[in-house]
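Engineer: just to be clear, the model below is a prediction. Sequence and coordinates:
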Amino acid sequence: MNKKVGKMTLSMALAAVLAFAPAQAFAPAQAFAAPATDISGHWAEKVITQWQEKGLISGYEDGTFKPDNSVTRAEFVIMLNKALGFTQKGNVTFSDVSANAWYYDAVAIAVEAGYCAGYEDGTFKPNATITRAEAAVMIAKAKELTANTEAADKFADASRIPAWAKGSIGAVSAAGFMTGRTDGTFDASNTITRAEAVSSLDRTMEKEENEEVKDAVVTKDDTV
């Protein structure tokens, strides 16, 4: 056989194999990542593991999750979008969010969902760590909760909760989405950790699922 013809035949055969090969064979490696190596015994181990199994969140390339690390604003909107199933994109006008940024689509979705307003200077600050107060405001807006300043007054540090976040903090607390510290404070100005973010957002998912089930139940003559 002519060597040139033989090479061409082999190339065509390989191309045919690749064209009809299962898509899973080319899935990203992280899609099949094992559970994180650094969450054993952590208070949020169960919920983090569940989120990883569902593909809602991934760890780092070294196999860790770093549950106590802070979360950036970009990372948080990605998590919130996934938790509540938001997918529609809006028009991004933030001066510091470029169209080729890895988080652009997530921010666009957050804008359309109506929970992401940014700052007065027109920025979003995607790489800045998000505080517990900011996280509470985003969750409250995403869930369309009514402001509840009275519920925020129960925290020992209520006087230190910023006015722009007090109603949202009270709302997410009353709804059971976010909890305070063991010392009775909410710790609004501190950053939210990866473990805290997953736990809080998981509770919003549970509430939604329970509400959907409740809406679907029809009772008649004691029969459900």
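Structural biologist: Noted; the coordinates are in hand.
Engineer: CA atoms for contacts and neighbours, from now on please.
Structural biologist: Fine.
Engineer: list the contacts for the residue positioned nearest the centre of the chain?
Structural biologist: The C-alpha lying nearest the average C-alpha coordinate of the chain belongs to residue 79 (CA atoms, centre = their mean; 0.9 Å). Neighbour list for residue 79: 56, 57, 198, 201 [criterion: CA atoms under 8 Å, 6 or more residues apart in numbering].
Engineer: got another one to weigh against that:
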Amino acid sequence: MLRRKFLLSALCIMMFFCGFSSAHAEETKLKDVSEDHWAKDTIQWAIKEKIVDGYPDNNFKPEQVVGQKEYIALLIRTFKPSDFSLDDPNNTGDWSYPYTHFAFSYEWYVIVPFHQPEGYDIGLARGQAAKIIADATGKNFNQQDSIRYLLDNGFVEGKVDNSLDGFKEGDPLTRAEALTIIKRLHSKMDKLQKSPEKTVKYEPKSEK
């Protein structure tokens, strides 16, 4: 009986360490994302879910400003809407076309830069990204009202504090911050929404 208990205990210990090793083996080692990086778990989640990849040099560039096309693609890859398709006969080969086309069809806020070289991706400020997120929840507010709405309903957190000023709408949005916002959104809703055609005024729950 004692021998049997010993063998069972040994087996449990082996299974624990094997499971622990397997979990760590699944992590993608990135040269510029340290073990104590504030967004490490979110970045690993996004890679595991095939939402984003690192760069060929095994860097992730978490502090690089996220492009609008990239941001919209991350949002769509996270939610995997049933009416989204990568196949479109009108696509001339631009990787971002299916994503931006979907955003336009959902009436989301999209900046169209004119007279830019092919493949150009405009960098997003935090306020612009908030407007896209608010649209994706089925609302149509202006940029500042979008921020107030998202903060009030816990869809996002501010950069300094949870006030309009603390959100820092003019600051550039980094790749790590973009994933953090999108992951938080995904934890609160499971389906992307179309934005109404008409912009309305948001009535905040509290003055901030």
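Structural biologist: That came in fine, so what should we check first? Owing to the predicted nature of the structure, the values given are computational and were not obtained by experimental measurement.
Engineer: care to give me the TM-score?
Structural biologist: After superposition, the two chains reach a TM-score of 0.65 (TM-score structural alignment, normalised by the length of structure 2), with 155 aligned residues with a CA RMSD of 2.9 Å.
Engineer: which one of the contacts of residue 79 of structure 1 is nearest to residue 177 of structure 1?
Structural biologist: Closest approach to residue 177 of structure 1 among those (CA to CA): residue 201, at 7.1 Å.
Engineer: residues touching the nearest residue to residue 127 of structure 1 once chain neighbours are set aside, list them.
Structural biologist: Across the structure, with CA to CA, 6 or more residues apart in numbering as the measure, the residue nearest residue 127 of structure 1 apart from its sequence neighbours is residue 72 (5.4 Å). Each residue near residue 72 of structure 1 by CA under 8 Å, 6+ apart is listed here: 126, 127, 128, 129, 130.
Engineer: turn these into TSV, columns for distance to residue 190 of structure 1 and secondary structure.
Structural biologist: Formatted as TSV, the entries for these read as follows, by distance: CA to CA, whole Å; DSSP: H, G, I helix; E, B strand; the rest coil:
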residue	distance to residue 190 of structure 1	secondary structure
126	17	coil
127	16	coil
128	13	coil
129	9	strand
130	8	coil
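Engineer: could I get the residues you listed as JSON lines with distance to residue 99 of structure 1?
Structural biologist: Compiled in JSON lines, the contacts of residue 72 of structure 1 are given as follows (distance: CA to CA, whole Å):
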{"residue": "126", "distance to residue 99 of structure 1": "13"}
{"residue": "127", "distance to residue 99 of structure 1": "15"}
{"residue": "128", "distance to residue 99 of structure 1": "18"}
{"residue": "129", "distance to residue 99 of structure 1": "21"}
{"residue": "130", "distance to residue 99 of structure 1": "22"}
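Engineer: how do these look in structure 2, which are kept?
Structural biologist: For both residues aligned by TM-score structural alignment, their matches' CA atoms under 8 Å, a contact is called conserved when the aligned residues also meet in structure 2; among the contacts of residue 72 of structure 1 this holds for 127, 128, 129, 130.
Engineer: could you check how far the first one is from residue 145 of structure 1?
Structural biologist: In this structure, residue 127 of structure 1 and residue 145 of structure 1 are separated by 27 Å, where distance is defined by CA to CA, to the nearest Å.
Engineer: same check, this time on the third one
Structural biologist: Separation of residue 129 of structure 1 from residue 145 of structure 1 (CA to CA): 24 Å.
Engineer: those two: which is more packed in?
Structural biologist: Here residue 129 of structure 1 and residue 145 are compared on neighbour count by other CA atoms under 10 Å; more neighbours surround residue 129, at 20 against 17.
Engineer: trace that one over to structure 2, please.
Structural biologist: Alignment note (TM-score structural alignment): residue 129 of structure 1 maps to residue 123 of structure 2.
Engineer: what's the closest non-adjacent residue to that match?
Structural biologist: With sequence-adjacent residues excluded and distances taken as CA to CA, 6+ apart, residue 123 of structure 2 is closest to residue 67, at 4.3 Å.
Engineer: aligned to the one you found, what sits in structure 1?
Structural biologist: Counting by TM-score structural alignment, the partner of residue 67 of structure 2 is residue 72.
Engineer: in structure 1, which residues correspond to stretch 93-102 of structure 2?
Structural biologist: Per TM-score structural alignment, the counterpart of stretch 93-102 of structure 2 in structure 1 is residues 100-109.
Engineer: so where's the longest helix in structure 1?
Structural biologist: helix 194-216 (DSSP state H).
Engineer: for residue 125 of structure 2, grab the count of nearby residues.
Structural biologist: Tallying neighbours of residue 125 of structure 2 according to other CA under 10 Å, which is how burial is gauged here, yields 19.
Engineer: surely it is in contact with residue 167?
Structural biologist: No - under the criterion of CA atoms under 8 Å, residue 125 of structure 2 lies out of contact with residue 167, with a separation of 11.0 Å.
Engineer: one step back: show me what the longest helix of structure 1 is packed against.
Structural biologist: Secondary structure elements in contact with helix 194-216 of structure 1, counted by 3 or more CA pairs under 8 Å, 6 or more residues apart in numbering; DSSP states H and E, are helix 45-54, helix 73-84.
Engineer: between those helices, which gets nearest to residue 105 of structure 1?
Structural biologist: Ranking these by distance to residue 105 of structure 1, with CA to CA as the measure, places helix 73-84 first at 8.9 Å.
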